[in-house]
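> Predicted coordinates and the sequence they were generated for:
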Amino acid sequence: MPEIKNVLVTAYIKPENQKKLEQALAPANVTFCVPYGPGAKEKIAQAAKGKDVCILNGDLDDSILASEELKWVHCCRAGVEKSTKPEVFERGIILTSSSGRSAPALAEHALMFMLSLTYDLPMLTRAQKEHKWAVSREYSEKTGMYRKTVGVIGLGKTGSEVARLVKSFDMKVLAWDRRRKEAQNVDQVYGAENGDNLNELLAQCDYVVLSLELNDQTFHIIDAAQLAAMKKTAFLVNMGRGG
């Protein structure tokens, strides 16, 4: 790795952590720029000149690429599809991300959706406002998540954390990943490269949680055929990239 000389940081970092980052990058010169507020974009573009490393709050843009000395860009987010510009590859710039840093929070978010769907939280909120106690006979027949089956599509950091959390409900966990492998908190792993059938997994699930990165293999992985393969009572939670 070439010597780091000049660093631009546009990620929001608390003052005490700024000092830690400066120590980690020493003896490089580190410049911090707030990524928002009046004139922030222009200030960042000016500060980017001559920098060989940029640690960004958002995506890579042309104002950062304008630095001819640029060798490494780190985006403080999971997805970097908007930063993978042709010039990055042409110039051999290293591009990294913070993939996995939010896995615990994202897994909790998925669990929040699963519980909200299971108990129809919007309906309960409406009933509370209307001062209704006995909502419907259908609601009294609802069952919880206990010992049901969840399919985790994508067994990366977020997917693995989802599997860990749902095991506290004694749920059966099926997972879809690039290839079959042993995994903690997972009862069975289906592998795309092993020729396994995704629809076979989906048909067994009461819940399906998507926790995928965005690439050519995962783009539109769920379509009409996959939805048709699922139980009519199943819930789908998408924690993956928008595409």
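Received the coordinates, thanks. Numbering: from 1, shown residues only.

> From here on, just use CA atoms for contacts and neighbour counts.
OK.

> could you measure Glu200 against Val9, distance?
Going from Glu200 to Val9 by C-alpha to C-alpha, to the nearest Å gives 46 Å.

> put this beside the first:
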Amino acid sequence: MKALITELIWSEGIEELKDQGFEVHYDENLWTDRERLLQVIPEYDAVIVRNQTIVNEELMEAGSRLKAIGRLGVGLDNIDVKRAKEKGIPVVFARHANATSVAEYVLTAILSASRPLHLASVDVRNGGWNRKKYTGGELYQKTIGLIGLGEISHRVAKRAHAFGMTIIGYDPFITEYDHVVAETGVHVKETLEELLLESDFISLHVPLTPSTEHLLSTPELNRMKPSSYVINTSRGGIIDEQALAAALQNQQIAGAYLDVLEQEPILDSHPLLLCENVTLTPHVAGLTEESQVRTSFLVAKEIGKVLKGERSLCTV
């Protein structure tokens, strides 16, 4: 069997595939050459991608031997899952493999907003000693609002509890008996508006779908506290970036931490680049050495199961 990897993978994943008897072709930049990808895909039984390779009907039709699609992550908006199901091609994803890393990113953002030590250090190195400016604030008794109450929110909530934060959430698909409510202690709000009005920090944990696109736009941003921050580690497009830029420039909210954008990399002309109160990172919330070892190994292992006709708990 042959496996094609079109984007970055850690060596543990490649070794696992080889140990299972796969012939592996790895080219982390192949996703940038669509024509070549379409030419070579007919040779492979499995293709493993991240979030840049567009796995649509065109690619699946060209990949006549494809028996499995692997996603090195959890977001699936670059994969036509419906068409894959119609063609009988299982889609394997890295279930929960990077959840801890994303949760820690969210807490890092909250701590950075509350105590910007990096800015204080720059000030001291430049001859300053502004204790008033860098006094900061505590997380204790602040409120974090989680939009979407899945595994990552569960892990964020556990860590936020350690700081003595109040944790609220909004998710129309969650009941009072789900573990994130019953065991993690998240207080569920009936409406998104309630969460926006009460939160000091808002963290997004929902997939990009027609119902979540621009979930936060001008009306929602206007309901947030002027002292509040929004953190997006889910998908670009959940926040209306034009509306967010306006809210930041007008100081309607205190700031934003964005790891994902509607177009990546960001365009030089993007209005968010004019906002000093936004921190932008290059889609790295789930990227730690530990999570990438887990992700690469898990997807490789589960691809092998699928192709052997075994049951996998990591298929869509």
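Nice, I can see it. This structure is a prediction, so every number in the text was calculated from the model and none was measured.

> Need the TM-score between these chains.
The TM-score (TM-score structural alignment, normalised by the length of structure 1) is 0.78; 227 aligned residues with a C-alpha RMSD of 2.9 Å.

> circling back to that earlier point, between Glu200 and Val9 of structure 1, which is the more surrounded one?
Set Glu200 of structure 1 next to Val9 and count neighbours by other C-alpha atoms under 10 Å: Val9 wins out with 23 against 13.

> I'd say the more buried one and Val30 touch.
Yes - with contacts counted by C-alpha atoms under 8 Å, Val9 of structure 1 reaches Val30, the gap being 7.3 Å.

> what about the helices in the stretch 101-250 of structure 2?
In the stretch 101-250 of structure 2, helices defined by DSSP state H, counting those that start in this stretch lie at 117-125, 151-162, 179-182, 192-198, 218-223, 241-249, listed in chain order.

> with structure 1 superposed, average distance for the second one?
Helix 151-162 of structure 2: mean distance to aligned residues in structure 1 after superposition is 1.4 Å, counting by mean C-alpha distance after the TM-score superposition for structure 1.

> Thr143 of structure 1: what's it in contact with?
By C-alpha atoms under 8 Å, 6 or more residues apart in numbering, the contact list for Thr143 of structure 1 reads Thr118.

> Distance of it relative to Asn238 of structure 1?
On the measure of C-alpha to C-alpha, Thr143 of structure 1 and Asn238 of structure 1 end up 22 Å apart.

> counterpart of Ala127 of structure 1 in structure 2?
Using TM-score structural alignment, the equivalent of Ala127 of structure 1 in structure 2 is Asp123.

> With Asn130 of structure 2 as the reference, measure out to that match.
8 Å.

> which one of those two has more residues nearby?
Each of Asp123 of structure 2 and Asn130 has its neighbours counted (other C-alpha under 10 Å); Asp123 has more, 14 against 11.

> quick one, what contacts that one?
Neighbours of Asp123 of structure 2 in contact, by C-alpha under 8 Å, 6+ apart: 129-130.

> What of Gly92 of structure 1?
Lys71.

> and if you look at Ser291 of structure 2?
97-98, 100-101.

> change it to 6 Å
97-98 (C-alpha atoms under 6 Å, 6 or more residues apart in numbering).

> Under the alignment, what does it map to in structure 1?
So, by TM-score structural alignment, Ser291 of structure 2 is left unmatched.

> Which element, helix or strand, includes Ser291 of structure 2?
helix 289-307 (DSSP states H and E).

> and that helix, which residues are buried?
Buried residues in helix 289-307 of structure 2, counted by 16 or more other C-alpha atoms under 10 Å: 291-304, 306-307.

> repeat for stretch 57-66 of structure 2
So, applying 16+ other C-alpha under 10 Å, buried residues of stretch 57-66 of structure 2: 57, 59-60, 62-63, 65-66.

> Mind putting those residues into CSV with distance to Phe93 of structure 2?
Shown next, in CSV, are these (distance: C-alpha to C-alpha, whole Å):
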residue, distance to Phe93 of structure 2
Glu57, 19
Leu59, 18
Met60, 17
Ala62, 22
Gly63, 19
Arg65, 20
Leu66, 16
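
> any idea which of the residues you listed is the one closest to Val92 of structure 2?
In terms of C-alpha to C-alpha, no member of the buried residues of stretch 57-66 of structure 2 lies closer to Val92 of structure 2 than Leu66, at 12.8 Å.
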